[in-house]
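Asker: What follows is a predicted structure for the sequence shown.
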Amino acid sequence: MTASRPGVTIIPIHGHTPKIHDSAFVAPGCTIIGNVEIGADSSVWYNCVLRADVSRIVIGERSNIQDGSVCHCDPERPGDPDGSPLIIGDDALIGHMAMVHGCTIEDRGFVGLGAIAMNKAVIGSDAMLAAGAMLTEGKVMGARELWGGRPARKMRDLDDAAIAGMRIGVAHYAENAKHHSAAIDVAAKA
């Protein structure tokens, strides 16, 4: 499941080695640490850091973590025996330079460019956290909601066209990952 990938730093720690599905694309420059699981056809783009040294990070199928994003989690604490793992469902989009930390992003959730989602926050299915927004600890976005601002609050419900646009984005990243993977293979052989 996890194989050596050119230009990617994969670091086992505390008895956990990242598990990356063979069909997942992880771009050069990424660092994947500890208890990380990346599902089929997902993509982690250039210069991302996924650090699961104190809890776990799970990324479902066909999800993408775009360039420069940081993914982390928090350990158990007194009164919080579960800690704050980072759980990302299937078909999720995480925009460039986002920071997702110990939260849950349900299937088809969207995190905009430079947005922040904090511990125990939830981004519902087909929901969108706007670019630059900050979803504070424990806030829960319902399905098909758009939240924005710092701190983020509900702005409106998303219509079918917005949902369709997010699904097009998922398909684009799944396809584009195949092209980048092939280009990296060619460059490695040159």
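Answerer: All right, it came through fine. Numbering: from 1, shown residues only.

Asker: Please make it C-alpha for all contacts and neighbour counts, starting now.
Answerer: Will do.

Asker: what about the nearest residue to Gly132 once chain neighbours are set aside, neighbour count?
Answerer: Among residues not flanking Gly132 along the chain, Ala115 sits closest, at 4.3 Å (CA to CA, 6 or more residues apart in numbering). Applying other CA atoms under 10 Å, we find 25 residues neighbouring Ala115.

Asker: Take this one as well and set it beside the first:
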Amino acid sequence: MIKNLLVKLRAARKSAQPPLNTPFFEKHTKHRNLMPLYDLWPIHGKAFISPSASIIGEVKIGPECGIYNGVVIRGDINSVTILDSTYICPNTVIHTAASLPTGTTAEVNIGLNCLIGSRCTLYSCTIDDFVHVGAGSVILEGARLEKGCMIGPGSVVPPGRLIPSKQLWAGNPVRYVKDLYEPEEINFGDTLALEMFNAEKYLMQFEEFGHAHMYDS
């Protein structure tokens, strides 16, 4: 009798279920920082792309770039091109419109040796070489930042606005502040050199022998 009761209890007992937040129940099982969209594949040279960044669709990233934590680059509507030695700081979003009312290209093009600060939004704009965009800035569709200019932190560049070369603009909407001279350019060059050093250091962690062994006990 006891044996029959144990058999019935085993039959009635449900197997333990894993918690609902386990990968078995998730629709998307893991984060992919390089995600193709149809036949559009992100392409990058020897660049550091943080594991928490999301690069989607038609995106081209040149060598020696740094794409840091939480950055989202969406090449799902039009393409995004980032040339060599440009650094996109954490939590910046880069995306594109389908078209612009002016008839100009709705792509995002970022030149050589640029620094885009944290928490910025870049939307279908063109940024020439050696441009520094301050943290928290918004660059809207059709805007163009010419070579060597600087945008102050928290600024908004309206649609279609042209920022001339080697000038500092800031505010919401941006206004002219001053011309930039050699000391500011030297300081910006030092900042870029530091970012390049950091990007190379981070990239080494993904090679066959990283730095973790240095701290083994």
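Answerer: Okay, I see it. Note that the coordinates shown come from a computational prediction; the quantities given were computed from them, not determined experimentally.

Asker: TM-score of the superposed pair?
Answerer: Superposed pair, TM-score by TM-score structural alignment, normalised by the length of structure 1: 0.89. Supporting alignment: 183 aligned residues with a CA RMSD of 2.1 Å.

Asker: hang on, the earlier thing: any idea what the residue nearest to Gly132 of structure 1 aligns with in structure 2?
Answerer: Taking TM-score structural alignment for the superposition, Ala115 of structure 1 sits opposite Ser137 in structure 2.

Asker: And for Leu86 of structure 1?
Answerer: Applying TM-score structural alignment, one finds that Leu86 of structure 1 aligns to Val108 in structure 2.

Asker: same question, Gly39 of structure 1
Answerer: Checking TM-score structural alignment: Gly39 of structure 1 goes with Gly62.

Asker: Closest to the centroid, which residue in structure 2?
Answerer: Centroid check for structure 2 by CA atoms, centre = their mean gives Val71 as the closest residue, at 3.1 Å.

Asker: What is the aligned counterpart of that residue in structure 1?
Answerer: Alignment note: Val71 of structure 2 maps to Cys48 in structure 1; criterion TM-score structural alignment.

Asker: Summarise which helices and strands the longest strand along structure 1 is packed against.
Answerer: If you go by DSSP state E, structure 1 has its longest strand at strand 49-59. Counting contacts by 3 or more CA pairs under 8 Å, 6 or more residues apart in numbering; DSSP states H and E, strand 49-59 of structure 1 is packed against strand 31-38, strand 70-72, strand 86-88.

Asker: mean shift between it and structure 2?
Answerer: Comparing strand 49-59 of structure 1 with its match in structure 2 after superposition yields a mean distance of 0.4 Å (mean CA distance after the TM-score superposition for structure 1).

Asker: State the helix or strand in which Leu5 of structure 2 lies.
Answerer: Here Leu5 of structure 2 sits within helix 2-12, counting by DSSP states H and E.

Asker: Centre of the chain to that helix, how far?
Answerer: With CA atoms, centre = their mean, to the nearest Å as the basis, helix 2-12 of structure 2 stands 59 Å off its chain's centre.

Asker: now swap in stretch 165-178 of structure 1 and tell me
Answerer: Counting by CA atoms, centre = their mean, stretch 165-178 of structure 1 is centred 14 Å from the centre of its parent chain.
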